[in-house]
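Engineer: What would the 3D arrangement of this be:
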Amino acid sequence: MIATVDNLKRLCIDHYFEEEIESAMGVCISLVHSDDLHDATLPFRLMRETGHDVSADDVLRRFTDSAGEFSLALSKDIGGLLSLHDMSHLDIGEESLHKAKKFSTKHLASAIRDLEPGLATYVRQSLDHPYHLCLTQYKARHHLSYLQSLPNRNTAAMEELAIAEFQLNKMQHQKEMAEIKRWWMELGLAQEIPVARDQVLKWYTWSMTILQGPSLSRYRVEITKIIAIAYVVDDIFDLVGTLDELSLFTKAIKVWDIAADDSLPSCIRSCYKALYTVTNEMSDISEKEHGLNPINHLRKAWEVLFDGFMVEAKWLATNQVPTAEEYLRNGVVTSGVPLAFVNILFLLGHHHAADMDATELTDHIPPAISSAAKILRLWDDMGSAQDEGQEGLDGSYRELYLMENPAGDAEEHMKRLIAREWAELNRECFSRRTFSDSFSQACLNAARMVSVMYSYDKEQRLPVLEDYMRMLLI
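Structural biologist: Alright, predicted model coming up:
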């Protein structure tokens, strides 16, 4: 039964069987005490994913010595190691899961050369794209291929349902993408601001990943509009406006009056009009569907983003070099993640958010949002954006860290920071559970998308992103 639940989740068809899966959680409670590595670690992962309180230390104690080191006898248990590896990425700061990750990674990597080809491929994909950190729809396709390669399997019905689900999702995504393209062409900002990025497909891919399921179709379209405008604003700050013009633009946003932009250049006025219109439409949707009018919160989210961009613009204009910590703190805001997620929060109908003062969401960004934002900023700064043809100077955490630590290993340091933020995000989503499951899932999906968006190969391409878009969209 537990293996069936795992397959349903890996194939992204578990939403059809929510009651049955919840019933199966009762079986998991007893299985986590099993002496079999796979039988203990798989239920742990399923329980933690669904918000059940379960101790990693209690589960793993059976497989470690007094120093917390894993028994070498487990190194030949490939199924157990795969499950241990999956489990290890759901850490909320536990040292036992850190050790589990090191142990499973080491022994799975060394075992690949001795495995039959199908299993070797599956293990390699699991190491390269850990289940919890990876795009669920992307992993689902690979898991389906693996199931189909097994000689003796009893998953044919699940496979058929998964294939039908993939096809339905792809048609829905194509329909949404067509709507976004029409909106973007009619908006005309790409023509008015030629230096701005024109990447509608990439912008929609963010929304497609963050908000999954047929019921969220309209929300994906609306959030893509917010993301598109945020990218244009970023490029205006980097490539178009003078410091005085950017200051006027920021003041106009705070006034929130379409007539307040008369002194701005035409292209910036057009951007302001689009921003103003899209944001008010977002507020109208929330009010109509959930009885919430979040316009003050949405305005404040834009104000905070603009203030963050102004900080960066002034650093550049005055040749001021911030500390790495100052840069990262501001970079959380200018990543655009807080802006997007304040909008998502109200689209999903979070009534308690409406009761908060606007500054509670924007000046004190909740950890579920800030962790995803830090992961994005750090991944972005580890990579390169040469494919976007950008000439603006945004700064880089990597460069600032090396200025402060000339002998340091910036990449390793940044990877440690990313791992720390993943643990914090897990803690928010699986332990503290500050927000609803749907919002927590959106935060996790955003963090999962980051490495796909910023993992460039030697040819400055994004192979996983290209593969992902072919699977789900093109």
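
Engineer: CA atoms for contacts and neighbours, from now on please.
Structural biologist: Noted.

Engineer: show me where the stretch 201-350 of the chain has helices.
Structural biologist: When assigned using DSSP state H, counting those that start in this stretch, the helices of the stretch 201-350 of the chain occupy the ranges 217-235, 243-255, 266-290, 295-317, 324-334, 337-347.

Engineer: nearest to residue 35, of those helices?
Structural biologist: Residue 35 lies closest, by C-alpha to C-alpha, to one member of the helices of the stretch 201-350 of the chain: helix 337-347, at 42.0 Å.

Engineer: Let me know the next secondary structure element after the closest one.
Structural biologist: On the C-terminal side of helix 337-347, the nearest following helix or strand under DSSP states H and E is helix 351-355.

Engineer: Against which helices or strands is that next one packed?
Structural biologist: Using 3 or more C-alpha pairs under 8 Å, 6 or more residues apart in numbering; DSSP states H and E as the contact criterion, the elements in contact with helix 351-355 are helix 337-347.

Engineer: residues in contact with the helix it packs on?
Structural biologist: Contacts to helix 337-347, defined as C-alpha atoms under 8 Å, 6 or more residues apart in numbering, come from residues 219, 223, 226-227, 282, 285-286, 292, 294, 297-298, 301-302, 305, 332-333, 353-354, 361-362, 365, 369-370, 372-373, 439.

Engineer: Residue 42: which of the helices of the stretch 201-350 of the chain is closest?
Structural biologist: Counting by C-alpha to C-alpha, residue 42 lies closest to helix 337-347 out of those; the figure is 31.0 Å.

Engineer: tell me which residues of stretch 402-411 are tucked away?
Structural biologist: With burial defined by 16 or more other C-alpha atoms under 10 Å, the residues of stretch 402-411 counted as buried are 410-411.

Engineer: want to put them side by side, so please do this one too:
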Amino acid sequence: MMISQSLQFQLAFQPSSSRFGMKITYKNHGIRPSASINVNQFSDQVGVNHRRSADYHPTIWDPKLIQSLTTSYTYEVHGNRLDKLKEQVSTLLKSTKDVSILLKLIDSIQRSGVAYHFNQEIDAAFDLVTSFVANGSCLSTTALRFRLLRQRGHFVSTDVFDEFKDENGHFLERLSDDLEGLLNLYESSFLGMCGEDDDIKEARDFSVKHLKSFMLTRLDYDNMNMRNIVEDALSVPLHWRTPRLGARNFIDQFKVCGRINSWVLLELATLDYNLVQSIHQEEVKELTKWWKNLGFREKLSFSRDRMMENYLWAMGIMWEPQYSKGRKTLTKFICILTAIDDIFDIYGSLDELESFMIAVERWDLKAMDDLPQYMKICYLAMYNFGNETAYDVLRDHDIVVIEYVKKEWERLCRSYLTEAKWFYDGYEPSPEEYLKNAWISVGGHGAIVHTCLLLGLSPINETFFNNSISDSGPLYWSCLITRLSNDMGTSKAEMARGDVSKSIHSYMIHKRVSEKNARDIIKCMMNHSWKKLNETIIKRSCSAIVSTLSLNMTRTALSIYQHGDGIGTSTGSTKDRLTLLIVEPISIY
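Structural biologist: Predicted coordinates:
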């Protein structure tokens, strides 16, 4: 059965014959049903004789290895050289007046990960870029300007591409040999918004067609470096890449082919990458000690032991050196969240989970009295972390946020409990029901809100939090893409062990489609959500920092689940990426 893209969209966004789910036939009497799972049988203090296990593998990161991480790159030794290189690049930015050259320079600065050093200079440069009239420019300059301005939150009409089209609205075939123009056109097509479908589709289809033709026809050695660049772009577009991994990739690529604008910039990017990596190394050393002292590894052995992988989430959301405190706190939040998720998703009985929810709502140490022993350590860790976070925000920013912290944990645990009740009742939620709950249960909302609290964003009030849970802001669309990415990467393993149905299974049941077609529907939803996310950023529907955090979380989710469950099974690409980001510096020469 084949499904067209338009039908995928219809199935994804129109209500089913009923917006409600359906009950399936089994009755589990308090014990979660499972298919091919490993069940540990024992008697514990609460009399539950069957506990599920997801068979998560132990951590692949030896704490001794992490503590032994070292680098020769330190700010004490290389700080002066860094400052001199920054000064030279700043001068280059200020002195460049040719808009086409300036655009390439800004692009290289951003892609190489050093733009945070030059915010004022880039803002000033964009004044020149914004006033520049693109008519009569080459395709490459027009497309690059379109992408950079939209990334910056400036609206640029897709009409700027009309001069490169024929009377039928198709791109001119003479552009098929303009490789640089095709690459920039391709990358710009991922900055589209709703209502621009025809223009964006035409740009993407045309560029992809001729880029793939280049890959098939130009096999000579002289084009090998460019072939690698094209192949890399077609695998993951620039707009979807995490900034830190993107910087590593950009530096490695352009050291080989020499297409970066300035060797001074290349040296700066390489040195800065290695110096920031030294900060990240110190952070994971500190977090490793915290994680060991927390005791979850011994007390909650059924849960995922993934401190390093959770740090990858935090680094993906905000990697810059000035956000060290926020990055460490965010990692702790995700570690505790992961344990609670595993309790609700795999291990706890329904009575236990309801007791935990009551304790979270009470936010009181006495509430632990009604919890089984294994839950107490998790509850206390959450309680202490929440209060410490509120204390830090009050100390650093004079803002009282404890009620907001409490609300986030309530909202998250309530979404977990909803899924657990569906599971115990044998209830199959409709796709609409599932997604209404699941964009919260993925945890991204709590992560970004905690980050905003730590940064002391103003104003932090009821309006801020009401806006954060609306279905029209960047955080909603980011969480939705994060959830759908998670489902795409983890659904096979979760369905095999009998977890609650996720979006793919829900569409298979309620829309009566195959797994392949259900996945196609999810991809269509993700593409639509990307356009909505772009729109909220371009129209500046919230602060720039919230937009950036939301965008980076989305990118990180795509990266982590690109090849499956990059957290549950972290021995493949997740390990490789952590090695590049944390362990291995870039050679200066």
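
Engineer: Save the helices of the stretch 201-350 of the first structure as JSON lines, and put in mean neighbour count too.
Structural biologist: Below are these laid out as JSON lines (neighbours: other C-alpha atoms under 10 Å):
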{"stretch": "helix 217-235", "mean neighbour count": "21"}
{"stretch": "helix 243-255", "mean neighbour count": "18"}
{"stretch": "helix 266-290", "mean neighbour count": "18"}
{"stretch": "helix 295-317", "mean neighbour count": "20"}
{"stretch": "helix 324-334", "mean neighbour count": "19"}
{"stretch": "helix 337-347", "mean neighbour count": "23"}
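
Engineer: could you dump the ones you listed to TSV with distance to residue 392 of the first structure?
Structural biologist: Supplementary listing: those in TSV, determined by distance: least, C-alpha to C-alpha, whole Å:
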stretch	distance to residue 392 of the first structure
helix 217-235	8
helix 243-255	14
helix 266-290	17
helix 295-317	10
helix 324-334	14
helix 337-347	20
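
Engineer: among those, which is nearest residue 458 of the first structure?
Structural biologist: Relative to residue 458 of the first structure, the nearest member of the helices of the stretch 201-350 of the first structure by C-alpha to C-alpha is helix 217-235, separated by 25.1 Å.

Engineer: Mean distance between the closest one and the second structure after superposition?
Structural biologist: Once superposed with the second structure, the aligned residues differ from helix 217-235 of the first structure by a mean of 0.6 Å; criterion: mean C-alpha distance after the TM-score superposition for the first structure.

Engineer: In the second structure, what range does that helix match?
Structural biologist: Per TM-score structural alignment, the counterpart of helix 217-235 of the first structure in the second structure is residues 324-342.

Engineer: next one: the matching stretch to chain centre, how far?
Structural biologist: Averaging C-alpha coordinates over stretch 324-342 of the second structure and over its chain gives two centres that are 15 Å apart (C-alpha atoms, centre = their mean, to the nearest Å).

Engineer: Repeat that for stretch 209-225 of the first structure.
Structural biologist: The mean C-alpha position of stretch 209-225 of the first structure is separated from the chain mean by 14 Å, C-alpha atoms, centre = their mean.

Engineer: What lies in contact with it?
Structural biologist: When contacts are defined by C-alpha under 8 Å, 6+ apart, stretch 209-225 of the first structure is touched by residues 135, 169, 172, 176-177, 179-180, 203-204, 206-208, 278, 282, 340, 343-344, 347, 441-446, 449.

Engineer: now for residue 439 of the second structure: what does it line up with in the first structure?
Structural biologist: In the first structure, the position corresponding to residue 439 of the second structure is occupied by residue 332, as judged by TM-score structural alignment.

Engineer: Contact partners for its match?
Structural biologist: The neighbourhood of residue 332 of the first structure, defined by C-alpha under 8 Å, 6+ apart, consists of 338, 370, 373-374, 377.

Engineer: burial of residue 380 of the first structure, as a residue count?
Structural biologist: A count of neighbours around residue 380 of the first structure, defined by other C-alpha atoms under 10 Å, yields 20.

Engineer: thinking it is in contact with residue 454, fair?
Structural biologist: Yes. Using C-alpha atoms under 8 Å, residue 380 of the first structure is in contact with residue 454, at 5.7 Å.

Engineer: okay, and the common contacts of these two?
Structural biologist: Common neighbours of residue 380 of the first structure and residue 454, counting by C-alpha under 8 Å, 6+ apart, are absent.

Engineer: so residue 169 of the first structure makes contact with residue 471?
Structural biologist: No. The pair residue 169 of the first structure and residue 471 fails to qualify as a contact (C-alpha under 8 Å) at a distance of 10.2 Å.

Engineer: Would you map the helices across the stretch 51-200 of the first structure?
Structural biologist: Shown for the stretch 51-200 of the first structure, the helices assigned by DSSP H, counting those that start in this stretch span residues 56-60, 78-88, 95-111, 117-128, 136-149, 156-187, 189-192, 200-210.

Engineer: Check the first structure and tell me which residue is nearest its centre.
Structural biologist: The residue lying closest to the centre of the first structure (C-alpha atoms, centre = their mean) is residue 446, at 1.6 Å.

Engineer: Just give me the match in the second structure for that residue.
Structural biologist: Counting by TM-score structural alignment, residue 446 of the first structure corresponds to residue 553 in the second structure.

Engineer: Which helix or which strand is home to its match?
Structural biologist: For residue 553 of the second structure, the element it lies in under DSSP H and E is helix 544-560.

Engineer: Can you give me the buried ones in that helix?
Structural biologist: Of the residues in helix 544-560 of the second structure, those buried under the neighbour-count criterion (16+ other C-alpha under 10 Å) are 546-560.
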